[in-house]
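K.L.:
All I have is the shape, not the residue letters:
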């Protein structure tokens, strides 16, 4: 019989009774047998430990189940965040009506040549979000040029010129004083160019040495801006400009390679000149970058329009992100053969998944003026995955863009030009009537919302939805002076409703999924601490049990030895 250590037995035929000394913390590994009696000490210990450990095993299983569920929730959250991101590119921010940051506010300029073969080589046009949608006729009569002047010829650029003095440089019309540049006797042409370039940030003039031939080099001065003349003035010592042959004896540059000229354009029959080829103040929100004249009788048609390519891409992004989420949702509803829940369906039957799916389906079923997602060429396949009819989508973008914007985005209208919506909330009403009272000078004294007080808080000229009301999150602005009644109407399209439905679950700070994950993580931390305590108790129990059984074994061995000794003395045979 042994409970830890090497077995110790008594041979009654040949040995005197012997005593055994078990190890301090023995480990059961065999049986003790004597006649018909036998004790499987290992099994006794393990059976007792298993029974003691059963609650810890159940708790460990719960921890593992929670961990699997947390990972599934986190995957769900990530997929919903991707969906929300694709929706945000369509609907913009909550202030998109004033910030123009939704997809329908993006602008793209389309160029068509009229007598011009490649209009993109003449001009590049960009438009900011919210720029007026319209078409312009542009003629580029002259592009702006930067002044460029040359010095006299020098044998090379490395021989000291023995010139000493200083001069100042700046561009005509530039703010601030001219910058002084010092020239020393031991400076060759190349070092003079370096000295000028060292100060070009302040002067707006850069220099370069051009090697005309093996025996001829020239210093070239370039204005860094078009339409601006270079001003070169002697300051002290030799007249460096004249010595270099840049300035004529009577003043003025001796060898002007290119004059400073302004750009001249004609837009819709109106001529305008600028000293730069980048013109951003001719039409609000539109920038024209000029490169080449259009030529006599020729022009470029510039159509500033909504960016159909971006809208198309955004809709496809919505479909892709929805289908990625839908694939996950389907995986969480799978039933294995035999009717049991699939091992991968960690969220099977969970209310959050079920409610999220219901909200998403409801948002996708939105109709605006009888139009639905079918207008966009969207439909469900047998697994409720979204599919796109590209032909229908392109047709809608080209011929029914206002309807596309309505079915996807958020719309607001006001009967009063003095009342406008700045920021929308998560749950916008279909309509709202505001009665605004003032002191006659524009200061708001009271606001009634559909006849009810205390629904909005006045902050200067802003009317902010009160927390806890149906208007929380809304902000309106009042620009009038006298009492005003404004009737407002709102409509939320598919992208808007879907975004609001998804973000209440996916928000990383306050979303419903994050709350569940946080709670389950905290539970698991508590469970883990409890499990560790329970397993510590189990290990201590095992140690105590082994020691106890070792004592039992010791006594049994001693008793067997004494019995065999007595039998030997008395001559009793088995």
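P.N.:
Cool, the structure landed. Given the structure is predicted, the values throughout are model-derived calculations rather than measurements.
K.L.:
For the rest of this, base every contact and every neighbour count on C-alpha atoms.
P.N.:
Will do.
K.L.:
Which of the helices or strands spans the residue nearest to the spatial centre of the chain?
P.N.:
Nearest to the mean C-alpha position of the chain, by C-alpha atoms, centre = their mean, lies residue 85 at 7.6 Å. Using DSSP states H and E, residue 85 maps to helix 41-91.
K.L.:
so what does that helix touch, helix or strand wise?
P.N.:
When contacts are defined as 3 or more C-alpha pairs under 8 Å, 6 or more residues apart in numbering; DSSP states H and E, helix 41-91 packs onto strand 31-34, helix 308-331, helix 494-506, helix 512-570.
K.L.:
tally of neighbours for residue 315?
P.N.:
21 (other C-alpha atoms under 10 Å).
K.L.:
wait, what's in contact with the residue lying closest to it once chain neighbours are set aside?
P.N.:
Spatial nearest neighbour of residue 315, chain neighbours left out: residue 90 (7.8 Å); criterion: C-alpha to C-alpha, 6 or more residues apart in numbering. Going by C-alpha atoms under 8 Å, 6 or more residues apart in numbering, residue 90 touches 102-104, 311, 314-315, 408-409, 495.
K.L.:
quick one, helices of the chain?
P.N.:
With DSSP state H as the criterion, the chain has helices at 41-91, 96-99, 189-198, 200-203, 240-243, 308-331, 351-364, 390-399, 401-408, 494-506, 512-570.
K.L.:
looking at those helices, which is buried most?
P.N.:
helix 494-506 (a mean of 23; mean count of other C-alpha atoms under 10 Å).
K.L.:
count of residues packed around the nearest residue to residue 188 once chain neighbours are set aside?
P.N.:
Nearest non-adjacent residue to residue 188, counting by C-alpha to C-alpha, 6+ apart: residue 160, 4.1 Å away. Using other C-alpha under 10 Å, residue 160 has 15 other residues around it.
K.L.:
Might one say that residue 160 is in contact with residue 185?
P.N.:
Yes - taking contacts as C-alpha atoms under 8 Å, residue 160 lies within contact range of residue 185: 6.9 Å.
K.L.:
hmm, back to that, out of the helices and strands packed on helix 41-91, the one nearest residue 373 is which?
P.N.:
When the helices and strands packed on helix 41-91 are compared by C-alpha to C-alpha, helix 494-506 sits nearest residue 373, at 7.7 Å.
K.L.:
In addition, the following structure is provided for comparison:
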């Protein structure tokens, strides 16, 4: 009799039995692979975090390896209301005395006579530098607005802007030099009239004998005189057409803003930019301490909970930590400053760095060139040596890349083992089903045979009973 349903012959729950047997076979191997995979995932994550922290630390001292960061200058004016001061890295260190007697100014004239639309001809403008340009006043631009636009649009305009001021007595033409200085003074305006009379625009500069600043005439009021800046630097009298003074102090720029009181000069100072260097050193210390804190966390062991950090006992982490501590506490053979300790940076028992700010300030103030050489020397600078050490770990084919590749290969191997386990369990399941089904068929046959025998015995017994009654 053919078996069409598993367990039909024996009455056993063969599907459940096979499933439980397969699970029992799979559980130890699956548990082992799960634990190993979780451990590798944790280790891979921890290695990635450590690599990122090392990379951040490496970035924190890049500036200390660049000698240009030790040549930057800080410029200071003792009175920013009188003059602002800036300097680039080429400026020489030093201080300078500055007195300002007057600022450079741009010439400004306001017309005093009215104007009747319709006059035509030409207007010619001249300045103190010998430059000149002429505009045509034709029928299309005989209004005051048209004259203004003709002046502003002239291609050879030497640097003068025309505007209009509307007064109660009527509109007035305003002429302003674009640049400051005596050479940009408007010296004359001459007209030629074709129709009407343009002589109301004529102007001739006439200096007042007392001030040499007057410049008024009948047609214009000089609102602002065209002046050069007059100043004294280190007692040397100088003039400038602009209030921005460049390269009198090589590499530095002075911007004049106001005059000084008599015999009360201000001081301009060029110093080394120690503030920027100190900030970089402080950032280096903070980043190193953050790295050490991370390593301590990743390698910690809690005896109460018996919980270990993911990198507890890790050889790579221990090697990195030892190398860094050696570099931090070691010295150089160069003369002058040759260790972090001389800058007030010392290693504590917990591996963290401690910074004595006063000691660092003193070194930056009095031994700045030695500080620069200690960090940025091309051959033996501390920052260069530290960078070289870390680069061996962080480069594309470095230690971290090798370690990560190894962990990834181990993860791939676990995947292969899971696949092999799956195939083995499939074969086990098929074999168990085959065996149980064979057993089930045998039991079914035995049951059939037993039933047949019982029927035969029952028949014989019945025959016996019938015979005895006869």
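P.N.:
Nice, I can see it. These numbers were taken from a predicted model, which means no experiment stands behind them.
K.L.:
what's the TM between chain one and chain two?
P.N.:
Here the superposed chains carry a TM-score of 0.73, computed using TM-score structural alignment, normalised by the length of the second structure; 442 aligned residues with a C-alpha RMSD of 4.9 Å.
K.L.:
re the thing from before, from the contacts of residue 90 of the first structure, pick the one nearest residue 573 of the first structure.
P.N.:
Among these, residue 495 lies closest to residue 573 of the first structure (C-alpha to C-alpha), at 97.2 Å.
K.L.:
Quick check: the closest residue to that closest one other than its chain neighbours vs residue 87 of the first structure, distance?
P.N.:
Excluding the flanking residues, the one nearest residue 495 of the first structure by C-alpha to C-alpha, 6+ apart is residue 408, at 4.9 Å. Computed as C-alpha to C-alpha, to the nearest Å, the residue 408 of the first structure to residue 87 of the first structure distance reads 9 Å.
K.L.:
Between those two, which contacts overlap?
P.N.:
495-496.
K.L.:
re earlier: in contact with the residue nearest to residue 188 of the first structure, which residues are there?
P.N.:
185-189.
K.L.:
Quick one: neighbours of residue 355 of the second structure, just the number.
P.N.:
So residue 355 of the second structure, with other C-alpha under 10 Å, has 18 neighbours.
K.L.:
Counterpart of it over in the first structure?
P.N.:
Under the alignment (TM-score structural alignment), residue 355 of the second structure pairs with residue 388 in the first structure.
K.L.:
what's near enough to touch the nearest residue to that match once chain neighbours are set aside?
P.N.:
The shortest distance from residue 388 of the first structure to any non-neighbouring residue, by C-alpha to C-alpha, 6+ apart, is to residue 378 (4.8 Å). Neighbour list for residue 378 of the first structure: 386-389 [criterion: C-alpha under 8 Å, 6+ apart].
K.L.:
Which ones among the residues you listed lie within strands?
P.N.:
386-388 (DSSP state E).
K.L.:
Same list, those residues, but as CSV with distance to residue 39 of the first structure please.
P.N.:
Supplementary listing: these in CSV, determined by distance: C-alpha to C-alpha, whole Å:
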residue, distance to residue 39 of the first structure
386, 68
387, 71
388, 74
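K.L.:
just those residues now: which is nearest residue 537 of the first structure?
P.N.:
Nearest member of those to residue 537 of the first structure, counting by C-alpha to C-alpha, is residue 386, at 55.1 Å.
K.L.:
hang on, isn't residue 372 of the first structure packed against residue 366?
P.N.:
Yes - if you go by C-alpha under 8 Å, residue 372 of the first structure and residue 366 touch, sitting 6.2 Å apart.
K.L.:
which residues do the two both contact?
P.N.:
The contact sets of residue 372 of the first structure and residue 366 overlap at residue 407 (C-alpha under 8 Å, 6+ apart).
K.L.:
ok, how many other residues are close to residue 491 of the first structure?
P.N.:
Neighbours of residue 491 of the first structure (other C-alpha under 10 Å): 19.
K.L.:
could you dump the helices and strands packed on helix 41-91 of the first structure to CSV with distance to residue 180 of the first structure?
P.N.:
Listed next are those as CSV, based on distance: least, C-alpha to C-alpha, whole Å:
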stretch, distance to residue 180 of the first structure
strand 31-34, 105
helix 308-331, 51
helix 494-506, 60
helix 512-570, 64
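K.L.:
how about these, which one is nearest residue 122 of the first structure?
P.N.:
So among these, helix 308-331 is nearest, using C-alpha to C-alpha, at 23.1 Å.
K.L.:
What's the match for residue 140 of the first structure in the second structure?
P.N.:
With TM-score structural alignment as the criterion, residue 140 of the first structure pairs with residue 100.
K.L.:
Please name the nearest non-neighbouring residue to residue 333 of the first structure.
P.N.:
residue 348 (5.5 Å).
K.L.:
Next: residue 277 of the first structure.
P.N.:
Per C-alpha to C-alpha, 6+ apart, closest to residue 277 of the first structure is residue 290, 5.0 Å.
K.L.:
so how far does stretch 541-553 of the first structure sit from its counterpart in the second structure?
P.N.:
Once fitted to the second structure, stretch 541-553 of the first structure is off its aligned match by 3.9 Å on average (mean C-alpha distance after the TM-score superposition for the first structure).
K.L.:
how about the strands in the stretch 51-200 of the second structure?
P.N.:
73-77, 83-87, 94-102, 108-111, 120-127, 132-137, 160-167, 170-177, 186-195 (DSSP state E, counting those that start in this stretch).
K.L.:
got CSV for those, with distance to residue 450 of the second structure too?
P.N.:
Compiled in CSV, the strands of the stretch 51-200 of the second structure are given as follows (distance: least, C-alpha to C-alpha, whole Å):
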stretch, distance to residue 450 of the second structure
strand 73-77, 110
strand 83-87, 114
strand 94-102, 120
strand 108-111, 132
strand 120-127, 136
strand 132-137, 133
strand 160-167, 126
strand 170-177, 128
strand 186-195, 136
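K.L.:
who wins for proximity to residue 220 of the second structure among those strands?
P.N.:
The nearest among the strands of the stretch 51-200 of the second structure, by C-alpha to C-alpha, is strand 108-111 at 4.4 Å.
K.L.:
What's the average distance for the closest one when superposed on the first structure?
P.N.:
With mean C-alpha distance after the TM-score superposition for the first structure, strand 108-111 of the second structure averages 2.8 Å from its match.
K.L.:
Let me see the contact set for residue 435 of the second structure.
P.N.:
Contacts of residue 435 of the second structure by C-alpha under 8 Å, 6+ apart: none found.
K.L.:
Okay, it and residue 16 of the second structure: tell me how far apart.
P.N.:
To residue 16 of the second structure, residue 435 of the second structure is 14 Å away according to C-alpha to C-alpha.
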